[in-house]
Structures are given as structure tokens and as C-alpha cells.
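A.B. asks: Model the following, please.
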Amino acid sequence: MTELCPLITALTATFPWHRARITFLAQFLVALVRVRTVTLTQIATACCGNTMTASNYRRIQRFFQEFSLTRTQVAAAVMQWLPLGEKWLLCLDRTNWQFGSQPINLLVLAVAYHGVAIPLLWMGMDKHGASNSCERIALLKHVLCAFDRKRIQCLTADREFLGTEWIKFLKRQRIPFRIRITRNILIPNPSASSEMAAFRFFQHDRPGEARLLPRPRRVWGLSVFVVGMRIKNDYLIVITNTAPETALKDYARRWEIEPLFGCLKRRGFNLEDTHLTIPERLNTLIGLLTLALCWCLRVGEWLHERTPLAIKKHTRRAHSLFRYGLDRLRNIVLNLAAKELEFCWATFFLSCT
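C.D. replies: Now for the predicted structure:
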């Protein structure tokens, strides 16, 4: 297994584990990139070394049964591997799918980074449907315990993430937020001494023209700034507690979490193929996927600096940085014997930012 030594060395600098566990992590990451699926039987067939596939599978099972890769450990690795900067724009969203009769429902808090969001913390919810204020508050409390709140530039979230107690918590903790509201939420209209639906403040504006309502307004009894504009067949209306002039621009970056789910699922590692449903094991799997995502991104960034991706007519890159890095990294790990030097180069990105 000497071919994995460069990766083992890089991982040792990040995780204070014993050698056997670091070696397993290196094997798992390489196998994951090779097969591009979280199906454990396929990962077992792609592990390096002379061990039988059945033995690899049992070892993978034991890892998920006996060891928990904590979200704090993953977040520390993300901070070491990626140059996230001093200020983080956070994106809150949810992804869900069904495994038989079992709903798998994940609440994910990620940091926007070069067109894709990187998971920092996540929470499995044993239910269908949206999160409630208590679940969101619990997730944010983990963030405040793990990181300096001064790092938070702002928190962005869609219309699903509303609620009086939730907004109260963000204001009380002085966390800047940009949260989209539904068009029919009632907002005070000082000129008429009454309330009216939020969209009516913007219905006569030109499409795409942003406007900030004068003075803070009380929404659910809480004082917030309201900024909005008409968009195709709808309205984009955002509430914020600070810097309303940048609210829509900041909110637009919330969409970086959508490519994240694509990377974890069909365009990347096929997360929905997993048979893991126990929350602790699913959390560990998400952590492993986050590490692989960061690795691919770092390789993709370096490749883009040397050979920039083509820009299509819609002004977007032909491929994402993640896919650029994944394809190159996959080519390397599928040909380790012939591309030993390239593999050493690819692991270098995990030891510095």
C-alpha cells in the first residue's frame, strides 16, 4: 500500500488518529473517487492493496459501526484545506430522499465558496418535510460554539426557513441574515396605517429593479429591513437586520448550495444510493463526502489556474471546478502505478491552503 503514502502523510497532518485509521481513510477516499458512489460494496472492490473484497467490506462496516467522524473534525479539515477567508457567507438549506419507507432528511449549513457551498454542519431529521425553529437554532448553536461569530458575514436562507422564534434568535445573537419571505406576508404600510401583502410594495416596479423600503418594518413583530424586486412570474423579497444595500447580492449566493447537493448526488458521489439510515453513520458518511469534495475542489482550482475552463455563451464555465478536479483526480487514482508523481501532486493540496 505504499502508493497511498503521500495521501496518508497529508491526512496525518489533519487528523490526530492512529496509523490504521488514517490508512483506512486514505483507502476510502481513493476508492470513493474511483467508483463515484457511496455503495459500500462497490467501494470495497476499489480499495487499494491485496486484501480480499469481503475483508474490505467488513472493515468498512466496522468503521461505520464503531467510529464517528464528528462534524467538528470535518469542519476543522475544511478550514485547513480550503482558503475560506476571514468572512463566511453561510447558506442554510435542506435535502431529502427516500430509502424504502425511511425518509432521509438533512438540514445542511454550508459556506459559499467559488460557486459551490461546502458543508460545515448538518443535522439528520427523522421526519418528512421542513425543519422547525428549534432544529435550526440547535444547528446554529453548534456553529457559535465551534467558530468565532465574527467570521459570519451573513446567513442566507430561502422561504422555507421562516419563523418568529428563529428570527428572534438570529437578531439576539447578532447574526446578520438575508432570508427570503413569501410574497403574501403582511408588512406595515405607514402611509395607509395598515398592513398589506409584501409583493404589493413592489408590484409597480420594473422587473429586475431592486428597491429598499424606507425605514425598518415590523414583520412578525420584529424590526427588519425589507428589500425586494419583481422577477419572472414572481417576487424576490428579502428581510435582513444589517446592510440592506447588499442584501439581494448576498442572497443570490445562496444558490451555491444547490451545486453542492448536485456534487453529493448524481453529478458526483451518488449519495442517494446509500443504504445507511442510522443518523450517526449517515453523519459520518456526509463527513467523508465533504472531505472528498474539498479534495476535488482544490485540484480543480489548481487546474483552472493553469488551464482555464472554457466559458460558454451563457457566461458560465463549461464545467464546475468540482467536476474539473474530480475527473482529473479520478484519472489519477485509476492509474496509480503509472501516475505516482501526479498523485503526490494531488495530495499536496491537503497539507496547505
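A.B. asks: Every contact and neighbour count from this point should use C-alpha atoms.
C.D. replies: Noted.
A.B. asks: residues in contact with Gly300?
C.D. replies: By Cα atoms under 8 Å, 6 or more residues apart in numbering, Gly300 lies in contact with 321-326.
A.B. asks: let's go with 6 Å and repeat that
C.D. replies: 321-322, 324-325 (Cα atoms under 6 Å, 6 or more residues apart in numbering).
A.B. asks: Go through the residues you listed and flag which are in helices.
C.D. replies: If you go by DSSP state H, the contacts of Gly300 have 321-322, 324-325 in helices.
A.B. asks: Mind jotting down where the strands sit in the stretch 51-200 of the chain?
C.D. replies: Along the stretch 51-200 of the chain, counting by DSSP state E, counting those that start in this stretch, strands occupy 88-99, 102-113, 116-124, 152-157, 177-180, 186-189, 194-197.
A.B. asks: right, so of the ones you listed, which gets closest to Ala54?
C.D. replies: Of all the strands of the stretch 51-200 of the chain, strand 88-99 sits nearest to Ala54, with 24.4 Å by Cα to Cα.
A.B. asks: structure for this one too, so we can compare:
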Amino acid sequence: MQSLFSTLREELQLPTKKIEYFISFIESIIQKESVNLDQIAGIINPKNTKKSNYRILQRFFKDFNLIFTYFSKLLMRFIPEGKRILIIDRTEWKEINIFFLCVEYQGVGIPILWECLDKKGCTNTLERIDLLQDYLNIFGKESINYLTADREFIGRDWFNWLNSQGIKFLIRIKSNFILKNDFSYKKKVKGIFRYYSPKTKILKLFGTELRIMGKRINSKDLLIVATNSDELALEDYSTRWLIESMFSCFKKRGFDLESIKMTDNYKIDKLIAFISITYCWCIKAGKIFKTKDSKIRKDTGYSRKSTFKIGLESVSISIIQKHSKPKKYLKFINVFEPHSNESSHFVVA
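C.D. replies: Model prediction:
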């Protein structure tokens, strides 16, 4: 456990007892495949009653002070240095609305920053700028390759701010937008891209000259993106779907996030932090086991299970067997070591 313990202590600057409970909590999430506190209370400390564990968990979430800048740096340790693709999106259910910023890492989305919104529905320009500014303050503009997002994340002021910061973007736009040029040309997006063959146009949207790329997906749907870069292609937009896959892992395919009964945003923010580190642990372990043990479907050429699911099952088994097979458990713990060779043993870049 020393590698995980040392990493958490180094990055989060927490007392020993808090770190030990933190580790017990994320191990319980993996074993139960749930973040529902009622289920976690049943296993987190077998020496206590379930009722006692539940009260301790409630106090833990109330009193646990987490500096999110430290936590973002911890999550970024899973990703090698270099230019990174940023993905932003929201997930919303019942009264909960969370705005995420992820970084692409070897075909998966890694959560780095998030904000629980005190409202339903879409983000506004200020909320987007605040989250991106947090990223810039921690990691710097030079760490960004480009930003990608869905149709929600559009607008004149938003595009102007991204341009002013020198951030390349690739964002999907709506088919009813009006595109213009410097002359009298004016046409709706869906009129320009009504045929199946891909097109690229240099036109103005919200008064800003952009490359507009698109194609018809089927008889009803268009895929149209806008970019301020000459280097990005329509195919690069596929990276955006990684955040949707991450949401799925946080919910029904993994940790059952939608089952929580929390309503206080400050508690949910902390819970997302715990889920994020647990998710990253499973992803790193899954990448190792996917190349070693996973079965490939003959009809598709892909693994029968996702990287996340392979890792989740593998780490869960190692936790159950950590006393009988401590060496195996320690190998999984080593995924928290930074800047090491992933291909040789269970470690993290």
C-alpha cells in the first residue's frame, strides 16, 4: 500500500488517518461497484456495525477538506507530459448537474476538473471560462493541444474568449446556425452540408472566421464542427465521445453514481474526487490486463470487455486477495507511481 499511500500524502497533503480512510473508501467502491454510502457502510470496516460505519462516512464527507488543485495534479499524474486534448461536457440527473473537464489519454477520458452547478440545464459562458481558467492556472496554456465539445458549448463570447487565449477548439455546431462571408453570402448550416460527401468551408460564425467542416451521417443527422485551427480534421471530433464513455463508467457500467442520496454540492464534489481516482486506478490496471489476458471477439477484432471493466474486475480480485496474495496487490498499488514503464509491470506513466 506504500506507493498509493505515499502518492496521496505527497499530492493531497492530508493526515495519515484521512489517507488510510480514503484508501479504504476507494477499495470499497471497487468491491461494491457502487458509491452508495449505504452499500459502502456494509464492508468498509468489518469491525464496526453497518450503522456505525454509515455515521463515520457521513462525518467523513462533512469534515474532509480537499484542496481540488492538489487533486487535479494527482489525476494528471496518470497522463504523460505533452500536449493534451481537453474535452468538456455535463452530466445531469434529478437535481444534480455536474460540469466536467477531461483529458484524453490513450483512448479514454480522464477527469481533471469539475463543478457542481447550482441549477438545471446548460452552462453559460462564465461557467465555461471559469473551469477553463482553473485549468490554465494549474497546468498552463502550453499543455493544451485543442479543446473539443458538443453543441451546447457554443456562443460569440465563448468563441472570442477561446481565441483570445490562443486555445484551438473543435466544437460541434447546430444545423440551423447562419453562416456568412465578407460579402452577401448567408446560408444555414444544413443547406451547405445537405449531401453525404464531407465538405470544408471558411465562413463566419458569430462574427468570427472559422473553418466549418461537416458531413451528413444519415437521412436525418448532420455532423458539423467549427474550428479556429488549420490543423484539425473532422475525424478529430471523435475524441469527444470519450467523456460520454467516462460518464457511463461513473454510472451504470461502473460505480452507480446515480444511486447517491447526497444533495449538497460540496459533498458531491468530494465524492467525484474519490470516484475519479478509483476510475483512473481501474483504467491503468485495465490497460495492462487488456494486452495480457483479454479475449478478442473474432467478429469485431475488439476486446469483449472495455479497458475499464477489465481493470475494475482485476483490481477487485486483488483487493479481496490482498492478505493471501500481497505481492499481487502491491503490483496494482504501483499504478500510482509516476513516470514509470507501464509495459513492464503494474506502474503508471
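A.B. asks: Include distance to Asp148 of the first structure and neighbour count when you put the ones in helices among the contacts of Gly300 of the first structure into TSV, please.
C.D. replies: As requested, those are exported to TSV (distance: Cα to Cα, whole Å; neighbours: other Cα atoms under 10 Å):
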residue	distance to Asp148 of the first structure	neighbour count
Leu321	28	23
Phe322	28	25
Tyr324	32	20
Gly325	31	25
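A.B. asks: just curious, which of these is nearest to Pro6 of the first structure?
C.D. replies: Taking Cα to Cα as the measure, Pro6 of the first structure lies nearest Gly325 of these, at 18.0 Å.
A.B. asks: Just give me the neighbour total for the residue mapped onto Leu131 of the second structure from the first structure.
C.D. replies: The equivalent of Leu131 of the second structure in the first structure is Leu139 (alignment by TM-score structural alignment). By other Cα atoms under 10 Å, 17 other residues sit near Leu139 of the first structure.
A.B. asks: remind me, longest helix of the second structure?
C.D. replies: If you go by DSSP H, the second structure has its longest helix at helix 265-292.
A.B. asks: any idea of the angle that helix forms with strand 108-116?
C.D. replies: Going by axes from the mean of the first three to the mean of the last three Cα atoms, to 10 degrees, helix 265-292 of the second structure is angled at 180 degrees with respect to strand 108-116.
A.B. asks: In the first structure, what stretch matches helix 265-292 of the second structure?
C.D. replies: Under TM-score structural alignment, the counterpart of helix 265-292 of the second structure in the first structure spans residues 279-306.
A.B. asks: contact partners of stretch 193-213 of the first structure?
C.D. replies: Stretch 193-213 of the first structure has contacts (Cα under 6 Å, 6+ apart) with 183-189, 226-231.
A.B. asks: mind redoing it with 8 Å?
C.D. replies: With Cα under 8 Å, 6+ apart as the criterion, stretch 193-213 of the first structure contacts 182-189, 225-232, 235, 237, 244-245.
A.B. asks: Which of those fall in helices?
C.D. replies: Using DSSP H, the subset of the contacts of stretch 193-213 of the first structure located in helices is empty.
A.B. asks: from those, which would you call buried?
C.D. replies: By neighbour count, with 16 or more other Cα atoms under 10 Å, those hold 182-183, 186-188, 225-230, 235, 237, 244 as buried.
A.B. asks: can you list these in JSON lines and add distance to Leu11 of the first structure?
C.D. replies: Shown next, in JSON lines, are those (distance: Cα to Cα, whole Å):
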{"residue": "Thr182", "distance to Leu11 of the first structure": "45"}
{"residue": "Arg183", "distance to Leu11 of the first structure": "48"}
{"residue": "Leu186", "distance to Leu11 of the first structure": "52"}
{"residue": "Ile187", "distance to Leu11 of the first structure": "52"}
{"residue": "Pro188", "distance to Leu11 of the first structure": "55"}
{"residue": "Phe225", "distance to Leu11 of the first structure": "45"}
{"residue": "Val226", "distance to Leu11 of the first structure": "46"}
{"residue": "Val227", "distance to Leu11 of the first structure": "45"}
{"residue": "Gly228", "distance to Leu11 of the first structure": "46"}
{"residue": "Met229", "distance to Leu11 of the first structure": "47"}
{"residue": "Arg230", "distance to Leu11 of the first structure": "49"}
{"residue": "Tyr235", "distance to Leu11 of the first structure": "47"}
{"residue": "Ile237", "distance to Leu11 of the first structure": "44"}
{"residue": "Pro244", "distance to Leu11 of the first structure": "42"}
